[in-house]
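In: Following is a predicted model, sequence given first.
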Amino acid sequence: MNQQIASDTVVSVRPELPYVEMSGFENLSDDERAVQDAMHKFARDVMRPAGIAIDRLSAEQVIKPGSAYWEFMAAAASAGIGFDIDSGDMPPQELARLQAIVIEEFGWGDAGLSVSMLAGAFPNLVAKRSGNQELIELTTGKLGAWIATQPDRGSDGTMLYPGERHSLAPKGNKGNLVAKVSGGDIVINGQSSAWVSNGPVAQVAILSIATDYGEGFFDDEGHPHGIEIIVPLDLPGVSRGKPLEKLGKRALPQGELFFDNVKVPLRYAVSQGDSYWRGHAATWSTAGVAMGPMMTGVARGAFELALEYVHERRQGGALLADHQMVQSRLGAMARKVEMMRAVAHRATDYSSRSPAKHPYYTAAAKVTCTDLAFEVADEALQLFGGYGLSREYPMEKLFRDARAARIEDGENHVLNMKFGYLNSMLYRNGQLRS
C-alpha cells in the first residue's frame, strides 16, 4: 500500500552520522574544547608553517639569531604557549586529560618544535618538582635541555635494574660523561651524545649521569651510582659541537655538549645517592609520557592530509575515496589514530595519578604510539603516490618526523624489551596473576 508523503516532509531510515570532535571520536567538555581550539589555531597558523620553513634550513641556519626557529620561540613565548600548564585547583584526572589534548595539538602542528618546547621547559619542571626555590629561579625563563645519553652510553642509561645487564658483563656502563663529588661541589667531565634536544641552543640543562661519591662509580651489584643535577650552560668548561643534520624533526636543534672540569654546587642536585634511580625513573616517566599524544597528533595530521587527497584525486574515473580498497585503507589508518589516542590518554592519566608510576610503562606507550604513527604516515604517503615523495607536499616531512620518533627518547626494540622485563618482575613479585 502506497503512502503519500507531503513534499516538504523528509523521512530517513538511515542512522545519523556519529558525533565527533575535531580530533575524532571523543567527547570533550566545553573547557577542554575551548583549550583545544586555541591550541589548534596556534598549531595551524604558527607552528606548522614554522616547522615547514625550518625543515628546509640547514642545522646551522636553524640556530642562527633571527632564524625561523627563534621567531617561532618568540611567538610561542609571547602567546604564553608551552608545556607548563597552570593547573590551579584542577583535579589530577582532568589535568592529565587536558595535557594530552594540548600535546596532541602541538604534535599536529610540528613534532620537532613540540619536543624543543618540552625540552626547553623540562629543567624548570623538574626544579618545581624538587621544590628547590633556588633551582626554580635558576631555570625560570631559560631554554632547557635534558642530557641523559652519551656516545658510549645510550640505552644503558635507562637500565634501572642490575638484573637487566647482559650476563657476560661484570659491571654496568658508566659512560664517559661522569661526575665526581668533591666536598660541596660536583665536577663534571666528558661529552654528551649528539642527540641532546636543544643541545646547541639551551641555556640550562638537567644532567642524568654516573657519579663517584668517593667510593667509585659502582655499587656492590656492579650498578653505577648516579646523580641528576641542573647545570647552567654558561659555566666555564662548557662547550658545544656542531648542530646535527638529521633525517626528521629538523625543527628540533640537537647537538653534543662537552664538559671540562665543570664545577657545580652539590645543592643543584635534584636526586642523588640512594635516591638517584627513583628520581631518574620519575624524570624519565614525566618526559616520556608526552611522546604518546605528540605522535598521535603527527599521525592525525598525516591521516587528515590523506583523507583530503583521496577526495580530490581520481583514478579509473572515480574519486580515490570511492574505491573500496581505499576505504579499507582509510579505515585501518583511522583505527590506528584512535588506538594511539586511547593509549596516550591512558598513559598520561596513569603517570599523573599513579602512586607508583614507572617509566617502562610510559616507554611501552611510547613504542605503541610511535610505531603506529609511522604506519599511518607510511600508508598516507602511499596513498599520495608519487606526490608523497615530493617536497612540494607536507606528507614526506611527516613521514620523516614519524620515522625519527621510533629511535628518539629510547629505541623502540630496547624499550619493548624493558616492558617485557617489567612484566616478568611483576609476575615474580606475585602481581599480574589471576
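Out: Thanks, I have the structure now.
In: use CA for all of it now, contacts and neighbours both
Out: Will do.
In: What sits closest to Leu207 if chain neighbours are left out?
Out: Spatial nearest neighbour of Leu207, excluding adjacent residues (Cα to Cα, 6 or more residues apart in numbering): Ile147 at 4.8 Å.
In: Tally up the residues packed near the one you found, please.
Out: 26 (other Cα atoms under 10 Å).
In: what about it, distance to Arg97?
Out: The gap separating Ile147 from Arg97 is 28 Å, by Cα to Cα, to the nearest Å.
In: can you check Trp277 too?
Out: 28 Å.
In: Looking at the two now, which is surrounded by more residues?
Out: Neighbour count, other Cα under 10 Å: between Trp277 and Arg97, Trp277 has more, with 22 against 18.
In: in the one helix or strand that one maps to, what's buried?
Out: Using DSSP states H and E, Trp277 maps to helix 276-288. Residues of helix 276-288 classed as buried by neighbour count (16 or more other Cα atoms under 10 Å): 276-277, 279-288.
In: would JSON lines of these with distance to Pro123 be doable?
Out: Shown next, in JSON lines, are these (distance: Cα to Cα, whole Å):
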{"residue": "Tyr276", "distance to Pro123": "16"}
{"residue": "Trp277", "distance to Pro123": "18"}
{"residue": "Gly279", "distance to Pro123": "14"}
{"residue": "His280", "distance to Pro123": "13"}
{"residue": "Ala281", "distance to Pro123": "15"}
{"residue": "Ala282", "distance to Pro123": "13"}
{"residue": "Thr283", "distance to Pro123": "10"}
{"residue": "Trp284", "distance to Pro123": "12"}
{"residue": "Ser285", "distance to Pro123": "14"}
{"residue": "Thr286", "distance to Pro123": "12"}
{"residue": "Ala287", "distance to Pro123": "11"}
{"residue": "Gly288", "distance to Pro123": "14"}
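In: and here's the other structure:
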Amino acid sequence: MFRNTLLHLISGDRGGYGTPRAEERYWDAFVRGATLPPDVIAPAVAVVIRQVHTLDDAPLPDAAFAARLENELLRNQPGVVTPPSPILLGADAPRNGPIAPAHASARSRRRVVDLTATAALLAIVLASVVIMLRFGSPASHDEDAFPLVLGPGITDETLLLQARFESFPEGWLSSSVERWVLQPGGEAEVGRGAYSGEGTYSGEGPSAILVEAGTLTIQSDGPIAVTRFGASTPVTLEAASEIELQTGDRGFAPNGVVSLWRNAGAIPVRLLEAKIRTNLTAFPGRGVLNYVVVEQSIPTPTRPVIMNVFQITLQPEAVLTADTISGLEMLKVEAGRLVAIDVDREGNALPPKLLGQGTRQLDSFPPGRAFRSGNDEPVTLILVTIANTNPLRPDA
C-alpha cells in the first residue's frame, strides 16, 4: 500500500521524506500489529488509517482489479515467457544465479508427492550445483546469489530478478516490486526522483527489470547494464544509445540514471521491476499501467544489498517455513488461498490465519511461522529477499 502517498494526501503535507512522521510511525505499527507509538496524531487521521486497513487485507492498489485490467490489456498478446537463467545485475560485478525450471501452469501439473517430490528436488539441487560450478564467476561468498532450497511439494521455483544495489537516494525509502504494462505507443520516464531545489534531481533509486513480454525501447542519460536472454554476462551500454530489450532480457540502472521507456511495437509490453526507491515518484504517462506487486518502507542501507524476487508454487500437501528463507522481507499471494500458522512460546501451533489472493506480508515473519495451502488447490507466491553483502554484519 502506498503509505506515504496516502498519508500526505490526508494531511496535505508536501514536505521532505527524510524521517518518518508521527502518522507514518502510527501506520507502520498498526500494520505490524505492534504497540502503537505514543505520538499524538489527529483523531480523524487515526480513524482513516484504521478504516483503510479494515477494507481489505491487501494493501492498495487493489491487486484483483490490477490483474483484471492487465488481463484485459493483454488479451491478444502471446504468452509470457520466463527466462530460464536469471543473472545478478549490479553496478560493479555481475554474478550468476541458479537456473530454475521453466514455469508451468499449476493446474496442468500432477501433484508431486513423497518420493517423486524428493527426487525432483534432488535433481533441481544437483543441476543448480553443476551449473554454478561450470558457469559461476569467482566471486567471494558474501557476494554470491542466495538460492532457495525448499522442501518437497514446493514446485516451479523460479528466480525472476536478482540485483546488487550499491547506491541509494536520500530520504525515506521503500523496497518495491512492481509491474508495468505499456500499450503500443506508450512511454514512461523512470529514475528521475525528487527535485533537490538546486537545479538537480536526487534520483529515484536503483532498478532492475525483466521483460516478460513484448519489446521495450530504452534511451537513458547514463550507462545501463543489459543481459540478453540466455546470456551469462551483462553488457554495459553508454548514455544516449537507444536499445531494444526483447522478452527474457534484463536491464539494470543505478541510482541517478534517468531512462525513457517506449513501446514502439504493435503488442503491449509487460515488465517486472525490482527497486529501492524514494516515496516521491512521478505518475506513469498515458497508455501505461504501473502497479505495485509488493512493497515496504525501509531505512537507507549502509552498504550494498542483494535483492531477489522468487516465484514458487506451494502444492496442497507442502509446508513452507519462513525460517528456511534467508533474508525474507516480503511475501505476496499471487493465486490461491494461503494459511499462516504460528507457534506459541511452548512450541504449540496457534489457530491458522487465512491469507487470500492479493494478501501481502511485510516484514512480519515471527520465528516458527509456516505457510501451507488453505484448501486442496496450489498456491502461487512471490517471495522477496534482501540480503546484506557483508556476512559478518547481517544486521547492518
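Out: Looks like it arrived, so ask away. If you're wondering where the values come from, they're calculated on a predicted model, not measured in any experiment.
In: Now the TM-score, please.
Out: Here the TM-score for the pair of chains, by TM-score structural alignment, normalised by the length of the second structure, is 0.31; 196 aligned residues with a Cα RMSD of 6.6 Å.
In: And the next helix or strand past the helix holding Trp277 of the first structure?
Out: helix 291-310.
In: Tell me the helices and strands packed up against that next one.
Out: Under the contact definition 3 or more Cα pairs under 8 Å, 6 or more residues apart in numbering; DSSP states H and E, helix 291-310 of the first structure sits against helix 92-109, helix 111-130, helix 324-353, helix 359-384, helix 395-404.
In: Next, the angle from the shortest one to helix 359-384.
Out: It refers to helix 395-404 of the first structure. Counting by axes from the mean of the first three to the mean of the last three Cα atoms, to 10 degrees, helix 395-404 of the first structure lies at 160 degrees to helix 359-384.
In: Can you mark which positions in helix 395-404 of the first structure are buried?
Out: Applying 16+ other Cα under 10 Å to helix 395-404 of the first structure flags 395-404 as buried.
In: which one of these is nearest Ser182 of the first structure?
Out: Among the buried residues of helix 395-404 of the first structure, Ala404 lies closest to Ser182 of the first structure (Cα to Cα), at 39.4 Å.
In: Which residues are in contact with Phe65 of the second structure?
Out: Shown in contact with Phe65 of the second structure (Cα atoms under 8 Å, 6 or more residues apart in numbering): no residues.
In: Now it: which helix or strand?
Out: Per DSSP H and E, Phe65 of the second structure falls inside helix 63-73.
In: Which strands and helices lie in contact with the helix holding Trp277 of the first structure?
Out: Applying 3+ Cα pairs under 8 Å, 6+ apart, one finds that helix 276-288 of the first structure makes contact with strand 226-232, strand 269-272, helix 359-384.
In: Tell me which of these sits most buried.
Out: Greatest average neighbour count among those goes to strand 226-232 (a mean of 26), per mean count of other Cα atoms under 10 Å.
In: ok and that one relative to helix 111-130, angle-wise?
Out: Angle, strand 226-232 of the first structure to helix 111-130, by the same axes, to 10 degrees: 110 degrees.
In: what secondary structure does Ala29 of the second structure sit in?
Out: helix (DSSP: H, G, I helix; E, B strand; the rest coil).
In: That one and Asn96 of the second structure, how far apart?
Out: Ala29 of the second structure is 38 Å from Asn96 of the second structure, by Cα to Cα.
In: higher neighbour count, the two?
Out: When Ala29 of the second structure and Asn96 are compared on other Cα under 10 Å, the one with more neighbours turns out to be Asn96, at 21 against 14.
In: Would you confirm that the more buried one contacts Gly90?
Out: No. The pair Asn96 of the second structure / Gly90 is not scored as a contact, 11.3 Å apart, by Cα atoms under 8 Å.
In: Pull up the gap between the residue nearest to Leu207 of the first structure and Pro123 of the first structure, please.
Out: Per Cα to Cα, Ile147 of the first structure is found 10 Å from Pro123 of the first structure.
In: list residues touching both of those two?
Out: In contact with both Ile147 of the first structure and Pro123: 205-206, using Cα under 8 Å, 6+ apart.
In: which residues of the stretch 1-150 of the first structure fall in helices?
Out: 30-42, 48-55, 59-63, 68-79, 92-109, 111-130, 133-139 (DSSP state H, counting those that start in this stretch).
In: export these to a markdown table and tack on distance to Val204 of the first structure?
Out: A markdown table is the format used below for these (distance: least, Cα to Cα, whole Å):
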| stretch | distance to Val204 of the first structure |
| --- | --- |
| helix 30-42 | 26 |
| helix 48-55 | 23 |
| helix 59-63 | 16 |
| helix 68-79 | 16 |
| helix 92-109 | 23 |
| helix 111-130 | 7 |
| helix 133-139 | 7 |
